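J.: Need the 3D shape of this:
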Amino acid sequence: MAQRLDGKALAQEIQLALAQQVKTLTAKTGRPPGLAVIMVGDDPASATYVRNKHRACDRIGIASYGKHLPASTPQTELLNYIQQLNQDDRVDGILLQLPLPQDLDAVTLLNSIAPDKDVDGLHPINMGRLLRGEPGLRSCTPAGVMHLLQTYDVPIAGRHAVVLGRSILVGKPMALMLLAANATVTIAHSSTRDLVAVTRQADILVTAVGRPHLITAGMVNPGTTVIDVGINRVEHPNGKGKLVGDVDFAAVEPLVQAITPVPGGIGPMTVAMLLQNTVLSYCKRFHIDG
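T.: Here you go, the predicted structure:
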């Protein structure tokens, strides 16, 4: 049976350490770190994520300046609000919750966030810093994956990592982070030929495509570490829903070296990295070695 990589427990440890750090820093600077989370519209999954982020902020002492705007909010109004947050000295991090309503241009809005407040690590400047191997704010989900792998002493250097998915949110930054850790990296996607042959080569398989149970027992090897970033809601005939990953966990777990569960794997680590990025941004603004 595979070793379960417990992201929930690790995220709790990170938050405990951050809470102590924030307490010390707040006494020194006179104010806590501040995080502004902007949600537009009424996507149920987004609403859950935002609530979890606010609760996590409360637990560790970060001031939360969330705002929930209607789906009809014009692009110009949202841009103006982001510019206000860019200038707000109480705010160290700004997060624009995705997905946005279809009428809004997410790229323009994300690019309008000040790079040093871009705690989601999606601004072109921060992505460029990642590409060049320079210090900067990193995309939260891939950073959470790396932290989990390193904490559990999963070998990365010299191993073959396969990243399934090529989004700017997870797939591309994930591949760059693994490459920076000296893995040999393959990115697979919807146009990849013979996906089974590709995934079976993986020492580390990271899947982030949003397709429930895409990865089956025949797509992995006994030595593989499987990182399931997918979070999919599956509805049962009785009307009750269940969260599942991109991996058929029950079938794959007995066969591989290590695996993350869904829920309880990468989701909590993403929130922990968001909080960590906020504290890093705060420390940079006060010229404190974080």
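J.: Every contact and neighbour count from this point should use C-alpha atoms.
T.: Fine.
J.: what about the closest residue to Gly210 other than its chain neighbours, which SS state?
T.: Of all residues not flanking Gly210 in the chain, Gly230 sits nearest, at 5.0 Å (C-alpha to C-alpha, 6 or more residues apart in numbering). Following DSSP: H, G, I helix; E, B strand; the rest coil, Gly230 is assigned to coil.
J.: any idea how far Gly230 lies from Thr260?
T.: 11 Å (C-alpha to C-alpha, to the nearest Å).
J.: The helix or strand containing Ala272 packs against which elements?
T.: Ala272 is located in helix 266-285, with elements delineated by DSSP states H and E. Applying 3 or more C-alpha pairs under 8 Å, 6 or more residues apart in numbering; DSSP states H and E, we find helix 266-285 packed against helix 7-29, strand 34-40, helix 44-60, strand 93-96, helix 140-151.
J.: Show me the contact partners of that helix.
T.: Here helix 266-285 makes contact (C-alpha atoms under 8 Å, 6 or more residues apart in numbering) with 7-8, 10-12, 14-15, 18, 22, 33-35, 53, 56-57, 92-93, 116-117, 119-120, 137-138, 140-145, 148, 227-229, 260, 289-290.
J.: ok, of these, which come out buried?
T.: Taking 16 or more other C-alpha atoms under 10 Å as the criterion, what is buried in the contacts of helix 266-285 is 7-8, 10-11, 14-15, 18, 22, 33-35, 53, 56-57, 92-93, 116-117, 119-120, 137-138, 140-145, 148, 227-229, 260.
J.: just the helices in the stretch 51-200 of the chain please.
T.: Along the stretch 51-200 of the chain, the segments classed as helices by DSSP state H, counting those that start in this stretch run 75-87, 106-111, 124-132, 140-151, 171-180, 195-199.
J.: Surely Arg233 touches Asp246?
T.: No - Arg233 is beyond contact range of Asp246, at 10.8 Å (criterion: C-alpha atoms under 8 Å).
J.: ok, the residue nearest to Gln97 when sequence neighbours are not counted - contacts?
T.: Closest residue to Gln97 apart from its sequence neighbours, by C-alpha to C-alpha, 6+ apart: Met39 at 5.2 Å. Contact analysis of Met39 by C-alpha under 8 Å, 6+ apart lists Ser46, Ala47, Val50, Gly66, Lys67, His68, Leu69, Leu96, Gln97, Leu98.
J.: Give me the nearest residue to the residue nearest the centre of the chain, chain neighbours excluded.
T.: What sits nearest the mean C-alpha location of the chain, by C-alpha atoms, centre = their mean, is Thr141, with 2.0 Å. Spatial nearest neighbour of Thr141, excluding adjacent residues (C-alpha to C-alpha, 6+ apart): Thr270 at 4.6 Å.
J.: quick one: contacts for the nearest residue to His160 once chain neighbours are set aside?
T.: Closest residue to His160 apart from its sequence neighbours, by C-alpha to C-alpha, 6+ apart: Thr184 at 4.8 Å. The contact partners of Thr184, taken as C-alpha under 8 Å, 6+ apart, are Gly158, Arg159, His160, Ala161, Leu178.
J.: Also this sequence, please, to line up against the first:
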Amino acid sequence: MTEVIDGNAVAEEIRAGVSDCVETLTDTGVKPGLATVLMSDDPASETYVSMKQRDCEEVGIEGIHVDVDNDAPAEELYDTVERLNDDDDVHGVLVQKPFVDQVDERRVLRTIAPEKDVDAFHPANVGRLVAGDPRFKPCTPHGIQRLLESVDVETEGKEAVVVGRSDIVGKPMANMLFSKSAGGNATTTVCHSRTEDLAAHTRRADIVVAAAGRPEFITGDMVSEGCVVVDVGINRVERDGDSELVGDVAYDEVAEKAAAITPVPGGVGPMTRAMLLYNTVKAASAESGVDVELP
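T.: You can find the predicted model right below:
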């Protein structure tokens, strides 16, 4: 019987723990604050920011949002981030992607103060993760790690394959899976669009993390019986004139073989948002010196 890993349920447990941490910090005079910055008129980006602000409100984090005109010079965005870095009421800064053409993405990531970089994309935070001393774990890989823990999936000694090599998911996920300090200890392979005979790699895996950005890319014949499959993808496809949300995994056929699998939606997505709240509280705790018991 395939176990469907319920990201909504696990995320709700983490959010409840975050709410308790916020209460503890608030009682000492520290109100955790998360600032979101948007320089885009993309409706999807606006929706993502609204969801993150709503999440903050629900757990008691102070949500601060700043809109930057998408026709403004890039310097206006960089200056906005610098102001938030200097704001003592802001413990986390998130600049919503995608960026407009005039903005240098790498400069944005370098401009966010590392101690407020709750996405964990600043080069200093990436370096600390690789070195085994993370300030923050990136939200999506950390969320995946917690999902695996929720269904007692042991990664140590297992074969893990990550399909995708993005800076946001693929690279940090692979690092956390094989890293001793991150508790992974798996033998980890990173595959991508240039990988020859991808199915040969995924079929030998005990754990497959699909983060390729291609709808239903991982099919039933590409996985082994009893594997664990984590689907990071979110793709809209048109079927019979209707729009449908699917992952990077052909869910129905892969679920027939997997011991456990994440659905889309309701799997990894809620966890990414929950771990953003987690990192914000962790940042507030570190900045204030007030210890909290993170969930």
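J.: rewinding a little: would you mind giving the helices of the stretch 51-200 of structure 1 as a markdown table with distance to Gly264 of structure 1 added?
T.: Putting these into a markdown table (distance: least, C-alpha to C-alpha, whole Å) gives the following:
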| stretch | distance to Gly264 of structure 1 |
| --- | --- |
| helix 75-87 | 32 |
| helix 106-111 | 28 |
| helix 124-132 | 27 |
| helix 140-151 | 12 |
| helix 171-180 | 19 |
| helix 195-199 | 23 |
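J.: I'd like to know how far the equivalent of the residue nearest to Gly210 of structure 1 over in structure 2 sits from Arg146 of structure 2.
T.: Per TM-score structural alignment, the equivalent position to Gly230 of structure 1 in structure 2 is Gly233. Gly233 of structure 2 sits 18 Å away from Arg146 of structure 2, going by C-alpha to C-alpha.
J.: Between the two, tell me which one has more neighbours.
T.: Taking neighbours as other C-alpha atoms under 10 Å, Gly233 of structure 2 and Arg146 compare with Gly233 leading, 25 against 20.
J.: if I read this right, the residue nearest to the centre of structure 1 contacts Gly171, doesn't it?
T.: No - if you go by C-alpha under 8 Å, Thr141 of structure 1 and Gly171 don't touch, sitting 9.7 Å apart.
J.: Can you give me the neighbour number for Asp71 of structure 2?
T.: Using other C-alpha under 10 Å, Asp71 of structure 2 is surrounded by 11 other residues.
J.: repeat for the one 5 residues further on
T.: Burial of Glu76 of structure 2, expressed as a neighbour count using other C-alpha under 10 Å, amounts to 15.
J.: Quick check, it in contact with Val68.
T.: Yes - assessed by C-alpha under 8 Å, Glu76 of structure 2 is found in contact with Val68 at 7.4 Å.
J.: Which part of structure 2 matches stretch 33-51 of structure 1?
T.: Mapped onto structure 2 using TM-score structural alignment, stretch 33-51 of structure 1 covers residues 32-50.
J.: Check the offset of that stretch from the chain's centre.
T.: Chain-centre distance of stretch 32-50 of structure 2: 16 Å, with C-alpha atoms, centre = their mean, to the nearest Å.
J.: And for stretch 171-191 of structure 2?
T.: For stretch 171-191 of structure 2, the distance to the chain centre is 15 Å (C-alpha atoms, centre = their mean).
J.: What residues of stretch 218-231 of structure 2 count as buried?
T.: Those would be 218-220, 222-231, for stretch 218-231 of structure 2 by 16+ other C-alpha under 10 Å.
J.: Look up how far Asp89 of structure 1 lies from the aligned partner of Ser288 of structure 2 in structure 1.
T.: Counting by TM-score structural alignment, Ser288 of structure 2 lines up with Phe286 in structure 1. To Asp89 of structure 1, Phe286 of structure 1 is 11 Å away according to C-alpha to C-alpha.
J.: One more: Gly267 of structure 1?
T.: Using C-alpha to C-alpha, Gly267 of structure 1 is found at 29 Å from Asp89 of structure 1.
J.: same thing with Thr192 of structure 1?
T.: 46 Å.
J.: ditto for Arg51 of structure 1
T.: Distance from Arg51 of structure 1 to Asp89 of structure 1, by C-alpha to C-alpha: 24 Å.
J.: And Gly66 of structure 1, by the same measure?
T.: 15 Å.
J.: Check Ala180 of structure 1 too.
T.: Counting by C-alpha to C-alpha - Ala180 of structure 1 and Asp89 of structure 1 are separated by 34 Å.
J.: More neighbours: these two, which one.
T.: The neighbour comparison of Ala180 of structure 1 against Asp89 (other C-alpha under 10 Å) goes to Ala180, with 16 against 10.
J.: Spit out the contact partners of that one.
T.: Listed by C-alpha under 8 Å, 6+ apart, the contact set of Ala180 of structure 1 reads Gly133.
J.: Map Asn185 of structure 2 onto structure 1.
T.: In structure 1, Asn185 of structure 2 lines up with Asn182, judged by TM-score structural alignment.
J.: Let me fix that, I meant to ask about Glu244 of structure 2.
T.: Aligning on TM-score structural alignment places Glu244 of structure 2 opposite Lys242 in structure 1.
J.: I'd assumed its match was in a strand, is it?
T.: Yes - according to three-state DSSP, Lys242 of structure 1 belongs to a strand.
J.: and it, what does it touch?
T.: Each residue near Lys242 of structure 1 by C-alpha under 8 Å, 6+ apart is listed here: Arg233, Val234, Glu235, His236.
J.: Please apply the same query to Gly121 of structure 1.
T.: Residues in contact with Gly121 of structure 1 (C-alpha under 8 Å, 6+ apart) are Met127, Leu137, Arg138, Ser139, Cys140.
J.: Using CSV, lay out those together with distance to Ala106 of structure 1.
T.: Supplementary listing: the contacts of Gly121 of structure 1 in CSV, determined by distance: C-alpha to C-alpha, whole Å:
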residue, distance to Ala106 of structure 1
Met127, 16
Leu137, 19
Arg138, 19
Ser139, 16
Cys140, 18
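J.: follow-up on the earlier one: how many neighbours does the residue nearest to Thr141 of structure 1 have?
T.: Thr270 of structure 1 sits with 23 neighbouring residues when counted by other C-alpha under 10 Å.
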